[in-house]
Structures are given as structure tokens and as C-alpha cells.
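Trainee: Okay, structure incoming, though there's no sequence with it:
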């Protein structure tokens, strides 16, 4: 992945990382940011901070495109608000600097619209039992009652947006 980022040849590349829950998107994004192959700092936005609740995969993807990725592509500051899961509403605002590199990760992140704005589009895949184990180990009883509900939204995203076909890089996690 580091070679792909360097090959972009820009000081502010955009990397979009998608995959189903528990596939390893967040871990991959954190590793990429920690070992960023270019000079300077990089911004990371996790869609878990954007989704408007348990039924919000599609809405979170649209919000990220409109508030984060599109302004960045136009050289404008993007401003997005974190979703407060406990309060059930938007919370504090964050700015995205268009002069800096940007990594956006989360289920639903890669759509035809976001693929056009990404320099590197990544699909992370893992076997279903491994994904479920990792996700429930990470989030436990908070996520357990929502697993099937969320998986159905992922299915719709895959069917409607074809993120696998949009990816320029595939990462397989055991």
C-alpha cells in the first residue's frame, strides 16, 4: 500500500478504505497513518464517527462524500460533525485541511462517487467467521444485537455500489 501512496505523486493524496465489519479496515488505516510514507502529517476519518446510528451506513457514506471528500477534492476545508451514539445526534465539528493527505475508512466508504475522489481505493476482505469474531471481540455486547442489521446494510452497499469493482488495491486478512 505504501508504494501505491508514493506513486500518486501528490502531497495530499486521498485513500479510501472499505470492507465489511471486522475485516480489518480500521487497523489497516491506523497502520498506514502510523507509518505514513510521505512527509508531513496525515488526517484520518473513521466512518464509525460519522454514521448516524445503527441504520446509517448509507447516510454516513453520503455525508462523508459531501462534507469531507468533495471539499478536499475542490481544495476547500471540509467540516464534519462527529455522531454522538449515546445522544443520538451530531456533536463537535472537525475540519479537514485540503492541503494534507486524507485517509477515510469504514464500511460503505467506497462508492462510485468516492472512487472518483480517491487516489487509492482499498477493499479489505476477510472470512465471515473471522470478521464476526473480531467485531464482537472489539465491541462486544454493544454490537452483538446489531450484527445482522448492519450486515444487511453492508449487503445493500455491495449490491448497489460495487465497491469491490471500484477498488484499486485488495487486502485479504485471515
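Mentor: Perfect, thanks for sending it. The shown structure was predicted, so the numbers you read here are calculated from the model rather than taken from an experiment.
Trainee: going forward, measure contacts and count neighbours with C-alpha atoms only.
Mentor: Noted.
Trainee: show me the contacts for the nearest residue to residue 119 once chain neighbours are set aside.
Mentor: Closest residue to residue 119 apart from its sequence neighbours, by Cα to Cα, 6 or more residues apart in numbering: residue 14 at 5.2 Å. Contacts for residue 14 (Cα atoms under 8 Å, 6 or more residues apart in numbering) come out as 101, 102, 103, 104, 117, 118, 119, 120.
Trainee: Which of the residues you listed fall within strands?
Mentor: 102, 103, 104, 120 (DSSP state E).
Trainee: hang on, the earlier thing: nearest to residue 152 among the contacts of residue 14?
Mentor: Closest approach to residue 152 among those (Cα to Cα): residue 104, at 21.8 Å.
Trainee: Contact partners for the closest one?
Mentor: Taking Cα under 8 Å, 6+ apart, we find residue 104 in contact with 14, 15, 16, 17, 44, 45, 46, 47.
Trainee: So it versus residue 28, what's the distance?
Mentor: With the distance defined as Cα to Cα, to the nearest Å, residue 104 ends up 11 Å from residue 28.
Trainee: want to compare, so here's the second one:
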């Protein structure tokens, strides 16, 4: 099936609501969030912010998630420089148009009320880990367990999956 056919019903959902719209795409690492969000941004012209650019290091999921409401409201955040392991400067997107924020922790009680759509990607643990390590390899492998623990704790505390208005299988977004 082509990307256009797979995206069609999702794009219809976005087009049927308020314009411009805000979409939060969340799920555990390796579930397909970035692939889906990138394809939707390309198809719609929406600005895209990946929380991978926001998290302040391997222990920063919760802190990165707290930046989401400000990103939605103002389109601004501080980048994280993974190589230098320090803040990397200011970044912004134009908030006049539609916006997609994707990453673990995108959906929280604080961010959900600011978004028109919130989608959760679900995929089994073994496949998620396989994808994530194939994508990021040795850079991610030593941090997998501690990051996974943060994901699980954050999603449970915030009810991220339950706050989503749509749950998708990540199997087709790789």
C-alpha cells in the first residue's frame, strides 16, 4: 500500500477539525512516531518539532515533555546538543500554521488541552527495541533500559495513552 493511501484517512481526520491544527504524536521509542509525523508534515506542510531535539539528555524525558505546552503556544524551545551534552541554543517554528509535536512525552495533561489531535502509536516491545537499536545502534543501546523506564513512568503518571483520541499500530510506520 502506498504512503498516500495509508495517510489518507489520517489526513481526513486532520482536515475535518479546526484549521490550523495541532497534532501530538506519542508512543514508546521505536513505535514509528517520527516516521508518521514526518510523512504527515510533508503531506500537509505542517511545522514539525521532534522532542529528540528538546530532551536534555538521556535522563530528560519528563523535562522535555514540560516544554511541549510552550512549543504549542509560542513555537519556541531550547535545543539539546547531544554531542556536547549541553543546551544548544534557541529554536522556533512559525505558529501561524499547523504544528506536529512528536516524541515520547508529547501527550500529557498539560499539553493535551492545547492540541486538536493526540495520537498514540502502539507496538510490541521486542519490535520497538529492534527498530530503535537498528536506527540508533551503539549510541542508544547503553541507554535503552533507563529511557524505557522513563517512558513507562511518564505515560503511566500522565495517562498519555488514555488522553489520545486515536491509537494506531506502529507496525506500518517504520
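Mentor: Yes, it's here. All values derive from a computational prediction rather than experimental measurement.
Trainee: Assuming the best superposition, what's their TM-score?
Mentor: Laid over one another, the chains give 0.89 as their TM-score (TM-score structural alignment, normalised by the length of structure 1), with 162 aligned residues with a Cα RMSD of 1.1 Å.
Trainee: Going by distance to residue 147 of structure 1, which of the ones in strands among the contacts of residue 14 of structure 1 wins?
Mentor: residue 104 (22.2 Å).
Trainee: Please identify the residue in structure 2 that aligns with that closest one.
Mentor: Using TM-score structural alignment, the partner of residue 104 of structure 1 in structure 2 is residue 101.
Trainee: Could you pull out the strands in structure 2 for me?
Mentor: Applying DSSP E to structure 2 gives strands spanning 22-27, 47-50, 76-81, 86-92, 99-102, 117-122, 166-169.
Trainee: With distance to residue 67 of structure 2 as added columns, please give the ones you listed in TSV.
Mentor: Shown next, in TSV, are those (distance: least, Cα to Cα, whole Å):
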stretch	distance to residue 67 of structure 2
strand 22-27	13
strand 47-50	11
strand 76-81	7
strand 86-92	12
strand 99-102	11
strand 117-122	16
strand 166-169	23
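Trainee: Of all these, which one comes closest to residue 133 of structure 2?
Mentor: Within these, the stretch nearest residue 133 of structure 2 is strand 22-27; the backing value is 16.2 Å (Cα to Cα).
Trainee: Kindly name the residues of structure 1 that line up with that closest one.
Mentor: Under TM-score structural alignment, strand 22-27 of structure 2 corresponds to residues 14-19 of structure 1.
Trainee: remind me, longest helix of structure 2?
Mentor: In structure 2, assigned by DSSP state H, the helix with the most residues is helix 144-158.
Trainee: sorry, back to before: please report the distance of the match of residue 104 of structure 1 from residue 69 of structure 2.
Mentor: Counting by Cα to Cα, the gap from residue 101 of structure 2 to residue 69 of structure 2 is 10 Å.
Trainee: and what of residue 61 of structure 2?
Mentor: For residue 61 of structure 2, the distance to residue 69 of structure 2 - Cα to Cα - is 14 Å.
Trainee: With residue 42 of structure 2 instead?
Mentor: 23 Å.
Trainee: cool, residue 110 of structure 2 as well?
Mentor: From residue 110 of structure 2 to residue 69 of structure 2 the distance is 7 Å (Cα to Cα).
Trainee: Pick out whichever of these two has more residues nearby.
Mentor: Between residue 110 of structure 2 and residue 69, counting by other Cα atoms under 10 Å, residue 69 is the more crowded of the two (21 against 14).
Trainee: Excluding chain neighbours, give the residue nearest to the counterpart of the more buried one in structure 1 in space.
Mentor: Correspondence of residue 69 of structure 2 to structure 1, assessed by TM-score structural alignment: residue 65. Nearest residue to residue 65 of structure 1, sequence neighbours excluded (Cα to Cα, 6+ apart): residue 114, at 6.2 Å.
Trainee: list the contacts for the one you found?
Mentor: 16, 65, 69.
Trainee: Closest one to residue 125 of structure 1 out of those, please.
Mentor: For the contacts of residue 114 of structure 1, the residue nearest residue 125 of structure 1 by Cα to Cα is residue 16; the value is 14.3 Å.
Trainee: quick one: the match of residue 104 of structure 1 and residue 51 of structure 2, what's the gap?
Mentor: Taking Cα to Cα, one finds residue 101 of structure 2 at 7 Å from residue 51 of structure 2.
Trainee: swap in residue 85 of structure 2?
Mentor: Applying Cα to Cα, the value for residue 85 of structure 2 to residue 51 of structure 2 is 15 Å.
Trainee: Sounds good, over and out.
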